[in-house]
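S.K.: sequence unknown, structure follows:
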């Protein structure tokens, strides 16, 4: 378990330092939430289920989503520590999605973050239950007054995250992805148009990243105009992140990514790399990153860390 962060990041700290602080703080918070002792209102915590949840949620990852929540809230004067629980809820949903995506019925992956996936380390039933429980725990965390004293703010956070994770967001995008692979009907991969690929990716990946930003804006009490700018930022960043993922699937090694590569191409998945070609996809990635930066034009230097995050989403090597 990571040690507790010694201090909150300062305005002068760079992206790496603030990403690192958030990752450490989220690891510490998640480890506490996933401790062995039952919480108030619980009867018991089954050891195997808890171990599978901890395997899926602890010990790795960039923690980019909670970072976006923390740093967006910070734009409006919210102390980083006061946004961590909302960020942890986003990360619980993200980790649930990875546990389920890795299952044989979904993407059928054996490694994640350089370790065996949850269903390989334990078994499929434990992995399904671990994912289910990580998802439901996210909304328990958000509903708890410890996250924010205002019930109205907590309800808004729940609404934003549930919409991003559900039918019109991540889960719906995963269904579109499976259908594009030919899982239903003829069994042949579908030839998706560029617009269809963009819609799929906006749902499967982009929605949760955009919600991470929106939740920070909710915590900060952003105005309608500020929310609109941040929504544009979140959507563009999410799209850039996914195109970068598609490019890494082609160019990176399994060691770099901590998981198998070239699986999208092998399964005939529709990606912008396939639709546009590798060079054009790289130009699109960079254009989306620039669009995210441009969306923050109404903010001053206090948004520089979010601008840097948009560039990081496009330029990362893992």
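M.R.: Alright, I've got the coordinates. Keep in mind it's a predicted model, so treat the numbers as computed, not measured.

S.K.: For the rest of this, base every contact and every neighbour count on C-alpha atoms.
M.R.: Noted.

S.K.: How are the strands of the stretch 101-250 of the chain distributed by residue range?
M.R.: Taking DSSP state E, counting those that start in this stretch as the test, the strands found in the stretch 101-250 of the chain are 111-112, 115-116.

S.K.: Please convert those to a markdown table, extending it with mean neighbour count.
M.R.: As requested, the strands of the stretch 101-250 of the chain are exported to a markdown table (neighbours: other CA atoms under 10 Å):
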| stretch | mean neighbour count |
| --- | --- |
| strand 111-112 | 19 |
| strand 115-116 | 16 |
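
S.K.: With distance to residue 236 as added columns, please give those in CSV.
M.R.: Output for the strands of the stretch 101-250 of the chain, formatted as CSV (distance: least, CA to CA, whole Å):
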stretch, distance to residue 236
strand 111-112, 26
strand 115-116, 31
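
S.K.: Out of the ones you listed, flag the one nearest residue 193.
M.R.: Relative to residue 193, the nearest member of the strands of the stretch 101-250 of the chain by CA to CA is strand 111-112, separated by 29.7 Å.

S.K.: Remind me what that closest one packs against, helices and strands.
M.R.: Judged by 3 or more CA pairs under 8 Å, 6 or more residues apart in numbering; DSSP states H and E, strand 111-112 has no packing partners among the helices and strands.

S.K.: How far off centre is that strand?
M.R.: Distance of strand 111-112 from the chain centroid (CA atoms, centre = their mean, to the nearest Å) equals 16 Å.

S.K.: next, the one to line up against it:
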């Protein structure tokens, strides 16, 4: 199956999973905002979970895929708030705080974060409680003050300090802010199989940085209407990015090198890893 078809199939599985999940919830503004927040998007993180699980012979990794998409959605809801990036659109639609209000957005994000851990720890995620606990523990590390939240805090601090970050600092920041969740998604399949997560971790670490470089390039070269969100915000805010430090051509070369590193980490899986290799190439070729 072509990668685009494979990704579309994963998107359909994840969307149907959220449909079933929220069908059992009360019909309140909170739950409507939560469902709205997890709608759409590339689902690349969920795809990485499902494909990594398939690679290891795990028949069902949907709970883990829904969990990472829930955490990602929560992070976007909070990131869009006036206290952070103050964005009006996300995925071509009004952001949650614009469609409802700030309080509903905060609560919806909080609830999506809790939902992610509920999904990891639910018996339907995996029959072995130790595996479920490991998933929840590592997701907490990836999403909290050692991972994504740390990255966001470093990003905010950099904006207010008026001290431009160098390449090493930007790499460390983005490895936490963007990369930590992608790394968890990449290695979740191995964890579900009780297999060595290191090859997929190496793959996903490189993919995460390549993905962020592609985001930085899209902010410079992308079309706001096509992306469904504002463009050229980094330059307006005078933020240090991979593009501002390496230039457009240098950033593209760095992203391409990282994709090569990611694909090389999968060499032990042979042709079975072609889907993950194509996912890495997609990460830097996308237009949204």
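M.R.: Received the coordinates, thanks. Keep in mind the model is a prediction, meaning the values are calculated, not measured.

S.K.: quick revisit: of the strands of the stretch 101-250 of structure 1, give the one that comes closest to residue 292 of structure 1.
M.R.: Each of those was checked against residue 292 of structure 1 via CA to CA, and the shortest separation belongs to strand 111-112, namely 28.3 Å.

S.K.: hang on, the earlier thing: quick one, which of the strands of the stretch 101-250 of structure 1 is nearest to residue 122 of structure 1?
M.R.: In this view, the strands of the stretch 101-250 of structure 1 are compared for proximity to residue 122 of structure 1 by CA to CA, and strand 115-116 is the closest at 9.2 Å.

S.K.: Where does the closest one end up in structure 2?
M.R.: Under TM-score structural alignment, the match for strand 115-116 of structure 1 in structure 2 covers residues 93-94.

S.K.: circling back: residue 85 of structure 1 is nearest to which of the strands of the stretch 101-250 of structure 1?
M.R.: Closest among the strands of the stretch 101-250 of structure 1, using CA to CA: strand 111-112, at 24.3 Å.

S.K.: compared with structure 2, how much does the closest one deviate?
M.R.: Here strand 111-112 of structure 1, set against structure 2 after superposition, deviates by a mean of 0.2 Å using mean CA distance after the TM-score superposition for structure 1.

S.K.: Give me the contacts around the match of strand 115-116 of structure 1.
M.R.: Residues external to stretch 93-94 of structure 2 that are found in contact with it (CA atoms under 8 Å, 6 or more residues apart in numbering): 88, 228.

S.K.: Out of the strands of the stretch 101-250 of structure 1, flag the one nearest residue 309 of structure 1.
M.R.: Of all the strands of the stretch 101-250 of structure 1, strand 111-112 sits nearest to residue 309 of structure 1, with 23.0 Å by CA to CA.

S.K.: contact partners of that closest one?
M.R.: Applying CA under 8 Å, 6+ apart, the contact partners of strand 111-112 of structure 1 are 117, 258-260.

S.K.: can you pick the most crowded of those residues?
M.R.: Within the contacts of strand 111-112 of structure 1, most neighbours by other CA atoms under 10 Å means residue 117, with 26 neighbours.

S.K.: my read: that residue touches residue 108, true?
M.R.: No - using CA atoms under 8 Å, residue 117 of structure 1 and residue 108 do not qualify as a contacting pair, with a distance of 9.5 Å.

S.K.: Going by residue numbers, what spans are helices in the stretch 51-200 of structure 2?
M.R.: Assigned by DSSP state H, counting those that start in this stretch, the helices in the stretch 51-200 of structure 2 fall at 62-79, 96-99, 102-121, 129-143, 148-161, 167-177, 179-192, 198-221.

S.K.: So which of the ones you listed has the densest surroundings on average?
M.R.: Ranked by mean neighbour count under mean count of other CA atoms under 10 Å, the helices of the stretch 51-200 of structure 2 are led by helix 179-192, which reaches a mean of 27.

S.K.: and the angle from that one to helix 198-221?
M.R.: Per axes from the mean of the first three to the mean of the last three CA atoms, to 10 degrees, the angle that helix 179-192 of structure 2 makes with helix 198-221 is 150 degrees.

S.K.: circling back: which of the helices of the stretch 51-200 of structure 2 sits closest to residue 32 of structure 2?
M.R.: Distances from residue 32 of structure 2 to each of the helices of the stretch 51-200 of structure 2 were compared using CA to CA; the shortest belongs to helix 102-121, at 8.8 Å.

S.K.: which strands and helices sit next to the closest one?
M.R.: On the basis of 3+ CA pairs under 8 Å, 6+ apart, helix 102-121 of structure 2 makes packing contacts with helix 29-37, helix 62-79, helix 96-99, helix 129-143.

S.K.: For residue 274 of structure 2, the count of nearby residues, please.
M.R.: Applying other CA under 10 Å, we find 15 residues neighbouring residue 274 of structure 2.

S.K.: Trace it over to structure 1, please.
M.R.: With TM-score structural alignment as the criterion, residue 274 of structure 2 matches residue 304.

S.K.: Check which residues of the helix or strand hosting its match are buried.
M.R.: Secondary structure from DSSP states H and E places residue 304 of structure 1 in helix 304-315. Neighbour-count burial for helix 304-315 of structure 1, with 16 or more other CA atoms under 10 Å as criterion, is recorded at 304-307, 309-315.

S.K.: Good, wrapping up.
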